[in-house]
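# Predicted model, plus sequence, below.
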Amino acid sequence: MNDQATLIRALCDPARYDHPADAVELIETHISWVLLAGAYAYKIKKAVNLGFLDFSTLEKRRFFCREELRLNRRLAPQLYLDVVAIGGTPTDPELGGAGPAIEYAVKMLRFPQEALLDRMLADGKVTPPQLDAVAREVARVHADTAANPPEGLGTPEAVHQPVRENFDQIAERAGALPQGAALAPLRQWSEEEFTRRRADFAARREHGFVRECHGDLHLGNMAWIDDQPVLFDCIEFNPALRWIDVINDTAFVVMDLHDRGRPDLAQRFLNTYLEHTGDFGGLALLPYYLGYRAMVRAKVACIRADQGGLTPDQLQTVCHQTAAYLKLAALFARPARPWLLITHGYSGSGKTTATQLLLERSGAIRLRSDVERKRLFGLAPGARSQSGVDQGLYAPDAHIRTYRRLEELAREVLQSGFPAIVDAAFLKRTERNAFRALALELGIPFMILELHAEENELRRRIVQRQNLGRDASEATLQVLEAQLRGGEGIAVEEKNWTTTVTSGPSMEADLLRLAEGLMDNPDEFCQDLIF
């Protein structure tokens, strides 16, 4: 490492580069240095062996530089340019020198650090549509990547090994810290959760959900470039940390948003991802993976502190980070009380808008009839079926199939330990009764959220939505007229578990109060189901 430190100091001289560079900015992590010079960035791996990675020899660093280039070109070919040999000596290095290589660097196209999503979020510049685009990009990457894991990777044993290693490596470095006492109950929970879900881990691999993923999917490894999200810096150093369940990969983003104080955006990202993938079956494993991802970051903080070279203030920051990640892992280990909420309202009444706010503030998983209906017929959420009233996707038999599928998915979500919101018209009492029966069967609170708007407002919204063409709903004015003729209002006995929200100035405040109540005490909000 001494020769490497000398090399890095020498490469901080702009004159070492064969392209314009007014200054060189150095970024250091626990496993690498990144030199930002002019229009390019050069990433050099530290000569370390941390167990889960081994960069201890020059040959290994060369191999993993090439792997980094190969793997990241799947995600960001515009950024990853080449592997550059460094010749000369540590005190007098030559990038691309003709002599024997003393080190290797991954050469990347540089982009503004302000474009990193973690920076953008800290500056308040990440918009909900941008986060939705990130979720869609992650979903696309997962759909397109290889799904034939090598032997031994993605098995239950391979899943749990890094979880155990996290605890061991943190204990070696943080045992003397005050938060060290938090490790034992977290380790016990992880072991128990793994044992309980062992068959689920095996089934996920068998059904194709273990894929060659990113592996380190947090906001610091995402950028907003040319008005689109770019994922980069995937794991190259350990195939076992890359060949993982897609929901494990997704969990890192969710955990990171929680850690940055934005549980609302975490829930938005998760729901958008699920809406585009339909992978609700992964929810049963999500708490385990969320805890694992928090422990990964705690481990990284501990390793960085153990390497030295930090100022007292930096060391204190790292210690605080470790404590925060352990606290977050403990939060994920505490299951929430599931509850079931269904909507009732005509097209254009604001069901999707209302449930979007609710899911972000309450931690719920939303199921949209407009999306799941299309998924049943092999269509993407934004596809147009051109179905007329009572025809195609909206024929009576398709309608029945859609509500049955929503009920199946709601059961799956609830039994995974998450609250569920079902966003559908529910204009027939028999449809509402079926979901209330599901809640009674599972012994969980149930509520109907009735959305109300004047008829002229319903029509205006439907026309506006059709003109924009961005929503999954295909409801037309003809659909609305049919609903108005055949809809069954809330019966007197249903009012005991129904709350009505009317479009207007107080709508958002009413929904926020509802979300707060469902988070704090869902049983009190749905007293009809208190046994």
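That came through, no problem.
# C-alpha only now, for contacts and for neighbours.
OK.
# State the distance from residue 368 to residue 486.
Here the criterion is C-alpha to C-alpha, to the nearest Å. By it, residue 368 lies 21 Å from residue 486.
# out of those two, which sits in the busier spot?
residue 368 (21 against 11; other C-alpha atoms under 10 Å).
# Now do the same contact list for that one.
Contact analysis of residue 368 by C-alpha atoms under 8 Å, 6 or more residues apart in numbering lists 422, 423, 424.
# Reformat those residues into JSON lines and put distance to residue 193 next to each item.
Output for the contacts of residue 368, formatted as JSON lines (distance: C-alpha to C-alpha, whole Å):
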{"residue": "422", "distance to residue 193": "28"}
{"residue": "423", "distance to residue 193": "31"}
{"residue": "424", "distance to residue 193": "34"}
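# of all the residues you listed, which comes closest to residue 302?
Nearest to residue 302 among these: residue 422, at 42.2 Å, using C-alpha to C-alpha.
# which strand in the chain runs the most residues?
Scanning the chain for the longest strand, with DSSP state E as the assignment, gives strand 80-88.
# helices and strands around that strand, which ones?
helix 58-72, strand 93-95, strand 103-109 (3 or more C-alpha pairs under 8 Å, 6 or more residues apart in numbering; DSSP states H and E).
# Can you say which of the ones you listed is nearest to residue 25?
Of the helices and strands packed on strand 80-88, nearest to residue 25 by C-alpha to C-alpha is strand 103-109, at 14.3 Å.
# Return the set of buried residues in whichever helix or strand comes after that closest one.
Toward the C-terminus, strand 103-109 is succeeded by helix 117-122 as the next helix or strand (DSSP states H and E). For helix 117-122, the neighbour count (16 or more other C-alpha atoms under 10 Å) marks 117, 118, 119, 120, 121 as buried.
# quick one: residue 318 from residue 421, how far?
Between residue 318 and residue 421 the computed distance is 38 Å (C-alpha to C-alpha).
# Got another one to weigh against that:
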Amino acid sequence: MDLIHRGRTDFANLVLNRYLALSGDISGLKVLGVFLSSRATIRAHVSAVASKNQKTKNETEFLEKEARCYLQEAQHYLKTQSPTLIAIGGLSGCGKSVLAKGLAPHIGHAPGAFVARTDMIRKRVLGVKPWEKLSQDGYSRAATQRTYKQLYQEIEDALTFGYSVIVDGVFAKPGERHKLENLAVKMDVSFLGFWLSAPLDVLEQRVTNRRNDVSDADATVVRMQAVYDIGEVKWAKLDASQGIESILEKSLSILDASLENCTN
């Protein structure tokens, strides 16, 4: 709440998503708005009381302004919004997680969207630390089924509690993409899919240069993914070889246009 008040919703979103990724406590989103509102209300009360005990007019006016601002924020946290489901797909190294991180603070309730990352969920489901590399068993059919079952459940829960979701995964199979689209229909929320692509050499270089990343993908995995039969991709396509600032700006523009069409 204090980070949001100071204009650092991006940091606040990082804190929220790090907690959710490690704990899996998606049910906490159900009461997050009330929690943030109560904290802002306390801050408003403290600032209002403190304003009565200041020696200068400037100090008094500053704290009065703070109290009013905190009170407005407390009310805002309790407002309901229609959540959105956003999917970001593409081969390893295309920048899905970087884009998700950039988009999340701009979407839905402050501090922003819940980012459901398949790599993180897989590690959590298997009881492995985020930076610990999985063996081949971690990518077996059974492990993958457990991962995606948990993924879909967490998406549903977050949307039910009124929070937008950004789901980050390869989603190379048409059935996986259709599943997310159908889930949005089931939950009666807006959906937008982004498909990121870049030349193979760019993808290989990126995954090779990774350090302390949740993803276990390396250049060998990228080359294997490159021959997948991805099928027709109907999601909005983005050139992931560009800088993240350019990709983020374009994706936000597409998102704004998509949501505007949904409300018209």
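Looks like it arrived, so ask away. Just so it is clear, the model here is predicted, and its values are computed rather than measured.
# Just give the TM-score of the two.
The TM-score (TM-score structural alignment, normalised by the length of structure 2) is 0.91; 260 aligned residues with a C-alpha RMSD of 2.0 Å.
# Identify whichever of the helices and strands packed on strand 80-88 of structure 1 lies nearest to residue 358 of structure 1.
The nearest among these, by C-alpha to C-alpha, is helix 58-72 at 36.4 Å.
# Could you tell me where that closest one falls in structure 2?
Per TM-score structural alignment, helix 58-72 of structure 1 has no counterpart in structure 2.
# Which strands and helices lie in contact with that helix?
So helix 58-72 of structure 1, by 3+ C-alpha pairs under 8 Å, 6+ apart, packs with strand 80-88, strand 103-109.
# Please work out which of these is packed deepest.
Among those, ranked by average contacts under mean count of other C-alpha atoms under 10 Å, first place goes to strand 103-109 (a mean of 22).
# Which part of structure 2 matches that one?
Alignment of strand 103-109 of structure 1 against structure 2: no match, by TM-score structural alignment.
# again, but for stretch 447-460 of structure 1
Against structure 2, stretch 447-460 of structure 1 falls on residues 192-205 (TM-score structural alignment).
# Please compute how far the matching stretch lies from its chain's middle.
19 Å (C-alpha atoms, centre = their mean, to the nearest Å).
# mind listing what's buried in that stretch?
Those would be 192, 193, 194, 195, 196, 197, 198, 200, 203, 204, for stretch 192-205 of structure 2 by 16+ other C-alpha under 10 Å.
# How about stretch 434-443 of structure 1?
In terms of neighbour count (16+ other C-alpha under 10 Å), stretch 434-443 of structure 1 has its buried residues at 435, 436, 438, 439.
# Which of those sits closest to residue 332 of structure 1?
For those, the closest approach to residue 332 of structure 1 (C-alpha to C-alpha) belongs to residue 439, at 23.9 Å.
# Go through structure 1 and flag its longest helix.
Counting residues, the longest helix in structure 1 under DSSP state H turns out to be helix 183-206.
# so the next helix or strand after that helix aligns onto which residues of structure 2?
Per DSSP H and E, the first helix or strand lying C-terminal to helix 183-206 of structure 1 is strand 210-212. Following TM-score structural alignment, strand 210-212 of structure 1 has no partner segment in structure 2.
# how close does residue 167 of structure 1 get to residue 296 of structure 1?
From residue 167 of structure 1 to residue 296 of structure 1 the distance is 9 Å (C-alpha to C-alpha).
# and which of the buried residues of helix 117-122 of structure 1 is nearest residue 301 of structure 1?
Using C-alpha to C-alpha, the shortest approach to residue 301 of structure 1 within the buried residues of helix 117-122 of structure 1 belongs to residue 118, at 16.8 Å.
# Now do the closest one against residue 224 of structure 1, distance only.
Residue 118 of structure 1 is 10 Å from residue 224 of structure 1, by C-alpha to C-alpha.
# can you tell me the mean distance of the helix or strand hosting residue 183 of structure 2 from structure 1 after alignment?
Assignment of secondary structure by DSSP H and E places residue 183 of structure 2 within helix 174-187. Average distance, helix 174-187 of structure 2 versus aligned residues of structure 1 after superposition (mean C-alpha distance after the TM-score superposition for structure 1): 1.0 Å.
# Which strands or helices does that helix pack on?
Helices and strands touching helix 174-187 of structure 2, as assessed by 3+ C-alpha pairs under 8 Å, 6+ apart, comprise helix 141-160, strand 190-197.
# so of the ones you listed, which one's packed in deepest?
strand 190-197 comes out most buried of these by mean count of other C-alpha under 10 Å, with a mean of 21.
# next helix or strand past that one?
Assigned by DSSP H and E, the successor of strand 190-197 of structure 2 is helix 200-208.
# Other residues contacting that next one?
Helix 200-208 of structure 2 is contacted by residues 91, 92, 93, 94, 217, 218, 219, 222, 223, 226, 241 when judged by C-alpha under 8 Å, 6+ apart.
# how about residue 348 of structure 1, what's its partner in structure 2?
Counting by TM-score structural alignment, residue 348 of structure 1 corresponds to residue 93 in structure 2.
# brain fart, residue 411 of structure 1
Using TM-score structural alignment, residue 411 of structure 1 pairs with residue 156 in structure 2.
# before we move on, what about residue 367 of structure 1?
Aligned partner of residue 367 of structure 1 by TM-score structural alignment: residue 116.
# Wasn't its match part of a helix?
No. Residue 116 of structure 2: not assigned to a helix; according to DSSP: H, G, I helix; E, B strand; the rest coil it is strand.
# now it: how far from residue 97 of structure 2?
Distance of residue 116 of structure 2 to residue 97 of structure 2, computed by C-alpha to C-alpha: 10 Å.
# what touches both of these two?
residue 168.
# between the two, who's got more neighbours?
residue 116 (25 against 21).
# thought that one was touching residue 166?
Yes. Between residue 116 of structure 2 and residue 166 there is a contact under C-alpha atoms under 8 Å: 6.1 Å.
# Nothing else from me, thank you.
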